[in-house]
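J.: A predicted structure for the sequence below; I have some questions about it.
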Amino acid sequence: MPVASVEIDCTPKCRSPTHYLDLICVASQSISIPIILNYLCRCGNCAKGHDKYGRTLIQVCSALSNKWPIIDWLLKQKKVDINAKNLESGYTALHYSVFYGRIDNSVNLIKAGANTSLLDYDHMTYIDHVIRDTFIETPSELLDIGKFFMFLH
């Protein structure tokens, strides 16, 4: 997705927690993707920062719907580490997407090369979170989930 040329507000060594919190807030909004990307471009270091919980921009966006274009841009343009873990729980972007039920993001992250065997600090993979954190009302839903995971592997 092309992004208009913008003036960068800070340097590639930016470590401002306040600035990074602003980036996360903007990326979380329900505004058009090009506007979000133009704002993200204004930070010289949007790929390497994190908030006070150690969450990166890709992890926050993975937990939200309709944010795949931002995730894709971060991976391709900013070369963000798809397997980075947060400081609080050891979650990766894949863990976040599954935990918050964003299966579309999960599939796209796996296709983009996310490591499916990484463990969080509770020694759980993303599949373990699907099993533990998913409420299934009927056995047929369980079969549907099984078909989905057969598709992933």
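T.: Yep, it's here.

J.: use CA for all of it now, contacts and neighbours both
T.: OK.

J.: Contacts only, for His19.
T.: By C-alpha atoms under 8 Å, 6 or more residues apart in numbering, no residues touch His19.

J.: ah, wrong one, I meant Gly146
T.: If you count contacts by C-alpha under 8 Å, 6+ apart, Gly146 has none.

J.: What helix or strand is it located in?
T.: According to DSSP states H and E, Gly146 maps onto helix 139-152.

J.: now that helix, how far from the centre of its chain.
T.: Here the centre of helix 139-152 is set off from its chain's centre by 23 Å, with C-alpha atoms, centre = their mean, to the nearest Å.

J.: Counting neighbours, which bits of it end up buried?
T.: Buried residues in helix 139-152, counting neighbours by 16 or more other C-alpha atoms under 10 Å, are absent.

J.: Kindly report the same for stretch 75-93.
T.: For stretch 75-93, burial by neighbour count (16+ other C-alpha under 10 Å) applies to Leu75, Val80, Asp81, Ile82, Asn83, Ala84, Lys85, Asn86, Gly90, Tyr91, Thr92, Ala93.

J.: before we move on, what about stretch 42-60?
T.: So for stretch 42-60, counting by 16+ other C-alpha under 10 Å, buried means 42-51, 54-60.

J.: adding another structure so you can compare the two:
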Amino acid sequence: MSLAPPDCTPKCRSQQHADQVIAALTGGSERQLKAFLTSYCHNATTLRDAFGRTALHLAASQGKKALLEWLLESKGSDLMVKDKESGWTALHRSAFYGQIHCLTSLIKHGGLLSTQDKEGFSVLDLTMKDRPAHVVFRDTDPTEVYTWGNNTNFSLGHGNQESRQHPELVDVFARSGVYIKQVVLCKFHSVFLSQKGQVFTCGHGQGGRLGHGDEQTYLVPRMVEGLMSHHCSQVAAAKDHTVVLTEEGYVYTFGLNTFHQLGLTPPPASAHVPKQVFAKMLKGRVVIGVAAGRFHTVLWTREAVYTMGLNGGQLGYLLDPNGEKCVTTPRQVSALQPQGKLA
């Protein structure tokens, strides 16, 4: 039996009803709100207030996932309806207010991340805009990792080879209470760096790119034991190798060394566990950043940039007059000096 007001009909478009519905959605449990929306007005789930907001808009921004899914599945709410003020859909609101669980659900129900608002911002654009002043993120805040896309090479970390069309939680970290602060995905493997300085890898291990001491395939991220005694601060990776920087400024590399991109001497064919990079040019210097390309590796300190690997011009200095195509150990890019310290 409906408890809707006497003046409410199946074609109700009452602005007063709409305002009361939106106001009610700012409080109460999801069970209570379902009961209210069912009984208060015939069109409670589709009415729009003066700002063009629907019940779905409010559920998305409030993080009420169960209510949101009920509105979509049982009440046929339109997830692409835009409000009048900003042209935001429920996806825009969930992204802006950090309700990632609601955003994920909306995507699974057919929502498009490419939908633009009145200013031309897509849903993903909003995640990169300035956050409200009261939202502050710290390196120690809890984090969750979501991956999606092609999973032919087991690089998504979900424990199987199925590709994902929508973001899915990498639950190995959630179950173990590990918070990740950096993720690098490559064609054949992925690298994860935790807030505590631990490094995890998964994917195809040929050539040792995972650093686990073998060439096996790992379906879920596994900690690189060879780095456990260090607090790692940054990771980089390319198709065949991985580079890790520690807080002390030490650099470790592992994987295939076909182009001498590991910076190890004498140059091995590969390294299946992390190996520290030693070079006379780096003596007394503290490395503060690393990057990796398919054929080369880049390191930098506050004073200079160093490169190693195949020199097809990407290393930043002239080709070797003796015909040597590869640079085995880090060499300074002297053309960047003496411009002062790097930022």
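T.: Looks like it came in fine. Predicted model only: the values in this text are computed from it and were never measured.

J.: Just give the TM-score of the two.
T.: After superposition, the two chains reach a TM-score of 0.81 (TM-score structural alignment, normalised by the length of the first structure), with 143 aligned residues with a C-alpha RMSD of 2.3 Å.

J.: So which bit of the first structure is stretch 254-269 of the second structure matched to?
T.: On the first structure, no counterpart of stretch 254-269 of the second structure exists by TM-score structural alignment.

J.: For Tyr39 of the first structure, what is the corresponding residue in the second structure?
T.: Using TM-score structural alignment, Tyr39 of the first structure pairs with Phe36 in the second structure.

J.: Could you check which residue of the first structure pairs with Leu103 of the second structure?
T.: Using TM-score structural alignment, Leu103 of the second structure pairs with Ser106 in the first structure.

J.: And for Trp70 of the second structure?
T.: In the first structure, Trp70 of the second structure lands on Trp73 (TM-score structural alignment).

J.: quick one: its match from Asn86 of the first structure, how far?
T.: Noted for Trp73 of the first structure: a distance of 20 Å to Asn86 of the first structure, by C-alpha to C-alpha, to the nearest Å.

J.: got a list of contacts for whichever strand or helix holds Leu72 of the second structure?
T.: In the assignment (DSSP H and E), Leu72 of the second structure maps to helix 65-73. With contacts defined as C-alpha under 8 Å, 6+ apart, helix 65-73 of the second structure is touched by 30-31, 33-34, 45, 56, 59-60, 77-79, 101-102, 105, 109.

J.: mean per-residue distance, the helix or strand just after it to the first structure?
T.: As assigned by DSSP H and E, the chain's next helix or strand after helix 65-73 of the second structure is helix 90-96. After superposition onto the first structure, helix 90-96 of the second structure sits on average 0.3 Å from its aligned residues (mean C-alpha distance after the TM-score superposition for the first structure).

J.: Check which helices and strands helix 90-96 of the second structure sits against.
T.: helix 55-62, helix 100-108, helix 123-128 (3 or more C-alpha pairs under 8 Å, 6 or more residues apart in numbering; DSSP states H and E).

J.: Tell me which of those is the most buried.
T.: Looking across those with neighbours counted as mean count of other C-alpha atoms under 10 Å, the highest average goes to helix 55-62: a mean of 25.

J.: what's the average distance of that one to the first structure?
T.: Counting by mean C-alpha distance after the TM-score superposition for the first structure, helix 55-62 of the second structure comes out at 0.7 Å.

J.: what angle separates that helix from helix 65-73?
T.: If you take axes from the mean of the first three to the mean of the last three C-alpha atoms, to 10 degrees, helix 55-62 of the second structure sits at 150 degrees to helix 65-73.

J.: Which residues does helix 55-62 of the second structure contact?
T.: So helix 55-62 of the second structure is contacted by 21-22, 25-26, 44-48, 65, 67-68, 71, 77, 79, 89-91, 93-94, 96-97, 99, 102-103 (C-alpha under 8 Å, 6+ apart).

J.: Aligned to Ser62 of the first structure, what sits in the second structure?
T.: In the second structure, the residue matched to Ser62 of the first structure (TM-score structural alignment) is Ala60.

J.: mean shift between the helix or strand containing Asn38 of the first structure and the second structure?
T.: For Asn38 of the first structure, the host element (DSSP H and E) is helix 33-41. With mean C-alpha distance after the TM-score superposition for the first structure, helix 33-41 of the first structure departs from the second structure by a mean of 1.3 Å once superposed.

J.: list the helices and strands that helix packs on?
T.: So helix 33-41 of the first structure, by 3+ C-alpha pairs under 8 Å, 6+ apart, packs with helix 17-27, helix 68-76.

J.: closest to Leu143 of the first structure out of those?
T.: Of all those, it is helix 68-76 that lies closest to Leu143 of the first structure, at 26.7 Å by C-alpha to C-alpha.

J.: Buried residues of the closest one, list them for me.
T.: Trp68, Ile70, Ile71, Asp72, Trp73, Leu74, Leu75.

J.: and if you look at stretch 9-22 of the second structure?
T.: Residues Cys12, Arg13, Ser14, His17, Ala18, Asp19, Val21, Ile22 are the ones in stretch 9-22 of the second structure that count as buried (16+ other C-alpha under 10 Å).

J.: so where is it in the first structure?
T.: Residues 11-24 of the first structure are matched to stretch 9-22 of the second structure when aligned by TM-score structural alignment.

J.: Can you give the distance from that stretch to the centre of its chain?
T.: 17 Å.

J.: Endpoint to endpoint, it covers what distance?
T.: Terminal residues of stretch 11-24 of the first structure are spaced 18 Å apart (C-alpha to C-alpha).

J.: Can you give me the separation between Ile33 of the first structure and Glu137 of the first structure?
T.: In terms of C-alpha to C-alpha, Ile33 of the first structure sits 35 Å off from Glu137 of the first structure.

J.: Settle it for me: which of those two has more neighbours?
T.: Ile33 (18 against 8; other C-alpha atoms under 10 Å).

J.: quick one on the thing from earlier: any chance of CSV for the buried residues of stretch 9-22 of the second structure, columns distance to Cys202 of the second structure?
T.: Converted to CSV, the buried residues of stretch 9-22 of the second structure look like this (distance: C-alpha to C-alpha, whole Å):
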residue, distance to Cys202 of the second structure
Cys12, 55
Arg13, 54
Ser14, 55
His17, 53
Ala18, 50
Asp19, 50
Val21, 48
Ile22, 45
